[in-house]
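> this one's sequence-less:
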């Protein structure tokens, strides 16, 4: 009954919240499609992506103290760019770069004018960034940041000049690049191009006068005119509204909230009101998982492909896989361990992608050619990343096992044995999926590049990870170590998963898998690895002390 009630509430929210959010936003501007980064998207979505790229935020504060959202920012620059070159909208995130070019170390946002007139920045760029982009992996962090700042300045120049606002399609040729309103006569008859320019000027005038209602009406007429003339090319109103609503709803944030609350509930009720806490935690987890599913459905519909082509999508997918395995196992075994192990990991993953948009790019990008075979993308990439999810579940279970092993009031022997069995089963699933995904990757490599294996860093670390986990499983079967050693090995081996998953893309930055490269977050990963090694070391020391006490119990007090 409780699960049915949770499902009903989720369905109501999924129907009610989107419409209420759309009503609050400049929704008619979402009906204007813009061709950008290889996609046709709503203007409001484009605005959010652009402001995130420029400043790392969805809203900025002007020097006058006014908070401006992404849609208002882009419309303002489009309609009246003068003055925006003096507003702090361009992010300089790396403190080493800020120090090197003489900027305020306590500020991160600067104006285009400040950076353009900064002679130290120009000298730094000329001195350090003359190398080929392909050698970017050899650059220092401040040099990579200088490249990123240069790209942000270029993006701002495109915004300021208006050349980025390609909103006019060619009705006769879908392959042609869209053009700006000022160049509408290239694709349309004189009368129609003049009508479009009149509508645009009217929309612009009403917006600048502060009459948003009338400006939205003009935006609706403007988009309708384009759609009527190029119905096969211009996105439908429903498709644009769907993507706009998905962007506003932010289902991943709802999932994150549910997983955090569920994790807290499990923690607080571990020794009190266990049954009630378990039911509430289960309901919250299902609630967040349904939002997770909703987000994936939206993203697949918008992108037209499985959502695992970049680091952002793979992190979201792995957190989804952890919860999927946990819910299945929980439904089978009713052990209460799986959700306690899975929800914190899922919460951390979702927190990372939501709080670090510059590291985990949330924009939907078209696939590079090698990834455009959806069959191989689905089978190989989904299988590999699902193996990471299984290993992550084993990681969470191992933390629970080790924590209770070193506590004097921990789990009973039977419960610890059951928990160790769950760790073992999770590792088996992970190894099977990783081996299968690696083999499928070889088949795909032969199909795409003409060879099965080339010792590419991604391939090499996938093999290293597989061998690490095989060694842990084999050692358990050969009685080289027991349940405690299995848990320790599960935690230590996950470091190899991090290297295959994150390190190859964000640290090494080399190889044929260049479509997945990125930068940033290394400090967080190093801190996590050190914390894990510290936890394992602490548990090993405590475990050895406990064993010595059991073998050499203290003498009983002499009875007088």
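Sure thing, it's come through. Source: prediction; values computed, not measured.

> From here on, just use CA atoms for contacts and neighbour counts.
Will do.

> Give me the distance between the nearest residue to residue 62 once chain neighbours are set aside and residue 369.
Among residues not flanking residue 62 along the chain, residue 87 sits closest, at 6.0 Å (Cα to Cα, 6 or more residues apart in numbering). Separation of residue 87 from residue 369 (Cα to Cα, to the nearest Å): 39 Å.

> Alongside the first one, take a look at this:
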């Protein structure tokens, strides 16, 4: 009977994880006969790097709506790519999409929706009140630290409207004076006009009045396209080779060796060059055909042109083209979401194993943790491959790496002890760090963008940064194992002497590991600082945070060696380590000062305070709830 229950449970878990895998590998349904999958895979330049259009859509949708999808007028889910295609080729339809998130009641009041519970609004909802909003935008304090909740909400809406406006007209010229409810003019006629004006630049008409009119038209178009070029977020036309000479081949796409990020141009830049006499790239007309086919829902024509553009760009990009296609696949797979779900499931099962069915639930939690870790590893490796950088390059990637390394440690610990402690602690941290990473995307936008100058060194990114981050990982793991000890030791019958000793040994060993890597990483950081800024140590908040971790872990070990604290005291000190590490990792970035302020953020303050408060509460409770007299015991 026990045999059958155990294997029925394992089979059910396998089916659940299999269903999750199928869901994540399943192609995205865009609810369209048009080949939007091919459209989303087309490479463009944005945020200083080459990426698929799908990434452009997702990144900017998350910045505007705090999610990568929206609900249409019929209440149906649509993807970010659906909206971006509408914005470029059917802007009137895009204006109906509810993609602007507004939470503050006073801002909703401006839209006459103060009693409405909905959080998402469309451009059509906002446009009638734009004048009032513009007046409020002017009152926003220039410094983020000086803004109240209302002004922060206004700044978020203003930024979202700016993104919306900047994404418009990226591949097809917009109307020169666009009413919202009118279609695009025939772009081909506008391109012919611009090309004609460029050819006639050095050949003024004989008629003086006509010559003046032509010159005025050219100047007006130059002003218009200069403004368009300045506000555009992407460059969709690789119109020049590395030498800067115009490309004259069919389609005007440079060869693979010549296509670099700085050789791509926006539509505004291409049009300005045409007004100066340069021939328009053939891809400009191809995009015009795509726009017309999308608007007319001409499936065959749309699919054909998208395939041509995709093949041309991909072939000419060479190896970079393969990375773009891989990133498009990675967007659809979303490996970190899969790992996040499985980590949560593993934690729940590991926790339940302390209540009943330990021989069944502990192995299940362990296997689930490994399954999630493998997908986590795939996602981490994919980011390294795409970026061609070490794993930690930003706050977002640090969250991904901290969770990953904690699980790696827990794999080895659980493989040795098999008590479920490491599975529970690792899965909890893995889940929490991926949740943190998911929220950071709402602030960082493109998490694989170019490096800030202060970080732009692959050697130090591969040595100092991972080493310090491993120190964070180990300190957090020690703290979470300590939480398990403090909880279970106060529930009668949940910790026998053997498992209690093993758990104390885990915390002790991981703390020593944390000290080693925190100290090494801090020294390496000082050497990097000396090379970059001319000083080894500057009492920068981030440097101070790293030093605090080193000093505290060393204090923990010396307190235990000197028998100044017993097992409970040592565990309480590990929880203080959680507080110090959380402050070093996140808190110092909230100060916005120092040479390490490149990771500035202010939106996580209360979450950090809640975490610190939870650790303090646990420390206090552990002092008052004692299941039995405590005797100092040397940890071995």
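Sure, I can see it. Nothing here was measured: the structure is a model prediction, and the numbers come from that model.

> With both chains overlaid, what TM-score comes out?
Once superposed, the chains reach a TM-score of 0.86 (TM-score structural alignment, normalised by the length of structure 1), with 535 aligned residues with a Cα RMSD of 3.4 Å.

> The residue nearest to residue 62 of structure 1 is in contact with residue 111, isn't it?
Yes. Residue 87 of structure 1 lies in contact with residue 111 (Cα atoms under 8 Å); the separation is 4.9 Å.

> helix, strand or coil for residue 235 of structure 1?
Following DSSP: H, G, I helix; E, B strand; the rest coil, residue 235 of structure 1 is assigned to coil.

> That one: what's it in contact with?
33, 40, 227 (Cα atoms under 8 Å, 6 or more residues apart in numbering).

> more crowded one of residue 87 and residue 369 of structure 1?
Comparing residue 87 of structure 1 with residue 369 by other Cα atoms under 10 Å, the one with more neighbours is residue 87, at 18 against 9.

> Please name the residues that touch that one.
Counting by Cα under 8 Å, 6+ apart, residue 87 of structure 1 has contacts 62, 63, 110, 111, 112.

> how close does the nearest residue to residue 96 of structure 2 once chain neighbours are set aside get to residue 587 of structure 2?
Leaving out its chain neighbours, the residue that sits closest to residue 96 of structure 2 by Cα to Cα, 6+ apart is residue 122, at 5.4 Å. Residue 122 of structure 2 sits 35 Å away from residue 587 of structure 2, going by Cα to Cα.

> Same check on residue 75 of structure 2?
Taking Cα to Cα, one finds residue 75 of structure 2 at 40 Å from residue 587 of structure 2.

> and what of residue 242 of structure 2?
For residue 242 of structure 2 relative to residue 587 of structure 2 (Cα to Cα), the value is 44 Å.

> aligned partner of residue 500 of structure 2 in structure 1?
Using TM-score structural alignment, the partner of residue 500 of structure 2 in structure 1 is residue 416.

> try residue 208 of structure 2
Using TM-score structural alignment, residue 208 of structure 2 pairs with nothing in structure 1.

> what do you get for residue 102 of structure 2?
So, by TM-score structural alignment, residue 102 of structure 2 is matched to residue 92.

> May I ask which helix or strand encompasses residue 530 of structure 2?
For residue 530 of structure 2, the host element (DSSP states H and E) is helix 497-533.

> buried stuff in stretch 95-105 of structure 1?
The neighbour-count check on stretch 95-105 of structure 1 (16 or more other Cα atoms under 10 Å) flags 95, 96, 97, 98, 101, 103 as buried.

> the more surrounded of residue 242 and residue 587 of structure 2?
Taking neighbours as other Cα under 10 Å, residue 242 of structure 2 and residue 587 compare with residue 587 leading, 23 against 14.

> shouldn't the more buried one be in contact with residue 608?
Yes. Under the criterion of Cα under 8 Å, residue 587 of structure 2 makes contact with residue 608 at 7.5 Å.

> and residue 513 of structure 2, how many neighbours?
Around residue 513 of structure 2 there are 18 residues (other Cα under 10 Å).

> Tell me the counterpart of it in structure 1.
In structure 1, residue 513 of structure 2 lines up with residue 429, judged by TM-score structural alignment.

> Pretty sure residue 387 is one of the things that match touches, is it not?
Yes. Using Cα under 8 Å, residue 429 of structure 1 is in contact with residue 387, at 7.2 Å.

> circling back to that earlier point, turn the buried residues of stretch 95-105 of structure 1 into TSV, including distance to residue 405 of structure 1 and secondary structure.
Below are the buried residues of stretch 95-105 of structure 1 laid out as TSV (distance: Cα to Cα, whole Å; DSSP: H, G, I helix; E, B strand; the rest coil):
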residue	distance to residue 405 of structure 1	secondary structure
95	43	helix
96	44	helix
97	47	helix
98	48	helix
101	53	coil
103	52	coil
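
> Out of the residues you listed, flag the one nearest to residue 362 of structure 1.
residue 95 (24.1 Å; Cα to Cα).

> which residue is nearest the centroid of structure 2?
For structure 2, the residue sitting closest to the mean C-alpha position, by Cα atoms, centre = their mean, is residue 441 at 3.3 Å.

> What is the mean deviation of the helix or strand in which it is found from its aligned residues in structure 1?
Remark: residue 441 of structure 2 resides in helix 421-444, with elements defined by DSSP H and E. With the two structures superposed, helix 421-444 of structure 2 lies on average 2.6 Å from its match in structure 1, counting by mean Cα distance after the TM-score superposition for structure 1.
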